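*Asks:* no sequence for this one, just the structure:
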């Protein structure tokens, strides 16, 4: 699957925002399919105490179910399992840069989409579990499957690139980071002087 999350794990580092404690929750596509089949073939509405077709059921398309492996992984667990480290940026830098790069067509993901990676939702699939649904993949197994699926793929700034392009892009990224750091150091020195 080609998603914002899969491309995030194809990158050389995992993006983080300073001051946040990212919780990662995964849902393997096989588990999503089994949840959808269960919902479609049961009388459940997704609302406690209401059955499809009852007077309390206010119409089709109103059922809401949370789907995901129960629990979550911490940032440290994800780093250990993936072998990738995080790079933390101030929120203003991360989201401002993402928005500017998206606006000029460099990245497919906007700052709004980036927020789902930085501040992900963690849901509890209580209603599905109550119907007897059991995911085959816990969060760790789903992450391992994602990593196996994305092995050998490289993404920079949300774009999938070849290994040679990734190496060149990493070199460019390192250069940009170095130039940016030098500019910040110069600015700090000027402020101290006067």
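*Replies:* Looks like it came in fine. Here the structure is a predicted model, which means the values were calculated and not measured.

*Asks:* contacts, neighbours, all on C-alpha from now
*Replies:* OK.

*Asks:* From the contact counts, what lies against the helix of greatest length in the chain?
*Replies:* Determined from DSSP state H, the single longest helix within the chain is helix 163-193. Judged by 3 or more C-alpha pairs under 8 Å, 6 or more residues apart in numbering; DSSP states H and E, helix 163-193 is in contact with strand 154-156.

*Asks:* elements contacting the strand it packs on?
*Replies:* helix 4-10, strand 159-161, helix 163-193.

*Asks:* Start and end of stretch 147-163, how far apart?
*Replies:* 16 Å (C-alpha to C-alpha, to the nearest Å).

*Asks:* nearest to residue 37, of the helices and strands packed on strand 154-156?
*Replies:* Within the helices and strands packed on strand 154-156, the stretch nearest residue 37 is helix 4-10; the backing value is 23.9 Å (C-alpha to C-alpha).

*Asks:* Any buried residues in the closest one, and which?
*Replies:* For helix 4-10, the neighbour count (16 or more other C-alpha atoms under 10 Å) marks 4, 6-10 as buried.

*Asks:* here's the one I want to compare it with:
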């Protein structure tokens, strides 16, 4: 998929505030925070969007034509775009906050045993994962920098179809991970939107 966002900012005509002028020099989070303070009647939000996002076609703004797909957005400015890698894995999350080390090891051992017996990773994830939002353990595509560093580094170090473990002792998080896809190249766009409250 090839997406290009053509111009840097656009604002609909406003009667009392020139939103284009407001956005002109905004580039950092501190400037966004200042705008929020100066204009409490405006909803000012920073977003990021990856070319791997399944909703990208709904979110791409035809800025050159001065059309915005969402009528509620009064102004938008592209802050940055950069090349990144995206990852896709399945995982089993074991929350160690309420378990001792012995209980964690027991769950890990049971999960590995079932995988060796031929159960699918999805079946085992549905049985053992403590992430209530997990669907078959599928994390979907996510851009680098979204997950904890140890998690992403482990994914980079392993090959497709390998199963491995990652633990973050400070958070007491434990993962069994299946790398089910190779990394892919993507772009990530950061942009700011303004809507009148």
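*Replies:* Now that the structure is in, tell me what you want to look at. Everything quoted here is computed from the prediction, not taken from an experiment.

*Asks:* Superposed, what's their TM-score?
*Replies:* The TM-score (TM-score structural alignment, normalised by the length of the first structure) is 0.24; 84 aligned residues with a C-alpha RMSD of 6.0 Å.

*Asks:* buried set for the helix or strand harbouring residue 35 of the first structure?
*Replies:* If you go by DSSP states H and E, residue 35 of the first structure is part of helix 29-41. Using 16+ other C-alpha under 10 Å as the test for burial, helix 29-41 of the first structure gives 31, 35, 38-39.

*Asks:* Same check on stretch 89-97 of the first structure?
*Replies:* So stretch 89-97 of the first structure, judged by 16+ other C-alpha under 10 Å, has buried residues 91, 94-95.

*Asks:* repeat for stretch 97-105 of the first structure
*Replies:* Neighbour counts over stretch 97-105 of the first structure (16+ other C-alpha under 10 Å) mark 98-99, 101-102 as buried.

*Asks:* if I look at residue 83 of the second structure, how far off is residue 190 of the second structure?
*Replies:* From residue 83 of the second structure to residue 190 of the second structure the distance is 12 Å (C-alpha to C-alpha).

*Asks:* The two - which one has more neighbours?
*Replies:* Taking other C-alpha atoms under 10 Å, residue 83 of the second structure and residue 190 do not tie; residue 190 has more neighbours (15 against 12).

*Asks:* Quick check, the more buried one in contact with residue 45.
*Replies:* No. Between residue 190 of the second structure and residue 45 there is no contact under C-alpha atoms under 8 Å: 10.6 Å.

*Asks:* tell me which element residue 92 of the first structure is part of?
*Replies:* helix 91-103.

*Asks:* The helix or strand just after that helix - contacts with which helices or strands?
*Replies:* Later in the chain than helix 91-103 of the first structure, the nearest helix or strand by DSSP H and E is helix 111-118. In terms of contacts (3+ C-alpha pairs under 8 Å, 6+ apart), helix 111-118 of the first structure is packed against strand 14-17, helix 91-103.

*Asks:* who's in contact with helix 111-118 of the first structure?
*Replies:* Contact partners of helix 111-118 of the first structure, identified using C-alpha atoms under 8 Å, 6 or more residues apart in numbering, comprise 4-5, 15-17, 20, 22, 95-96, 98-99, 102.

*Asks:* so can I have JSON lines of those residues showing distance to residue 144 of the first structure?
*Replies:* Formatted as JSON lines, the contacts of helix 111-118 of the first structure follow (distance: C-alpha to C-alpha, whole Å):
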{"residue": "4", "distance to residue 144 of the first structure": "17"}
{"residue": "5", "distance to residue 144 of the first structure": "13"}
{"residue": "15", "distance to residue 144 of the first structure": "19"}
{"residue": "16", "distance to residue 144 of the first structure": "20"}
{"residue": "17", "distance to residue 144 of the first structure": "24"}
{"residue": "20", "distance to residue 144 of the first structure": "24"}
{"residue": "22", "distance to residue 144 of the first structure": "18"}
{"residue": "95", "distance to residue 144 of the first structure": "28"}
{"residue": "96", "distance to residue 144 of the first structure": "31"}
{"residue": "98", "distance to residue 144 of the first structure": "27"}
{"residue": "99", "distance to residue 144 of the first structure": "30"}
{"residue": "102", "distance to residue 144 of the first structure": "29"}
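
*Asks:* okay, how far is it across stretch 142-155 of the second structure, tip to tip?
*Replies:* Stretch 142-155 of the second structure has an end-to-end distance of 12 Å (C-alpha to C-alpha).

*Asks:* same check, this time on stretch 89-108 of the second structure
*Replies:* End-to-end span of stretch 89-108 of the second structure (C-alpha to C-alpha): 18 Å.

*Asks:* for stretch 142-157 of the second structure, same thing?
*Replies:* End-to-end distance for stretch 142-157 of the second structure: 17 Å, by C-alpha to C-alpha.

*Asks:* One more: stretch 156-167 of the second structure?
*Replies:* 15 Å.

*Asks:* For the strand or helix carrying residue 10 of the second structure, name the packing helices and strands.
*Replies:* In the assignment (DSSP H and E), residue 10 of the second structure maps to strand 9-11. Packing contacts for strand 9-11 of the second structure, counted by 3+ C-alpha pairs under 8 Å, 6+ apart, involve helix 19-23, strand 75-95.
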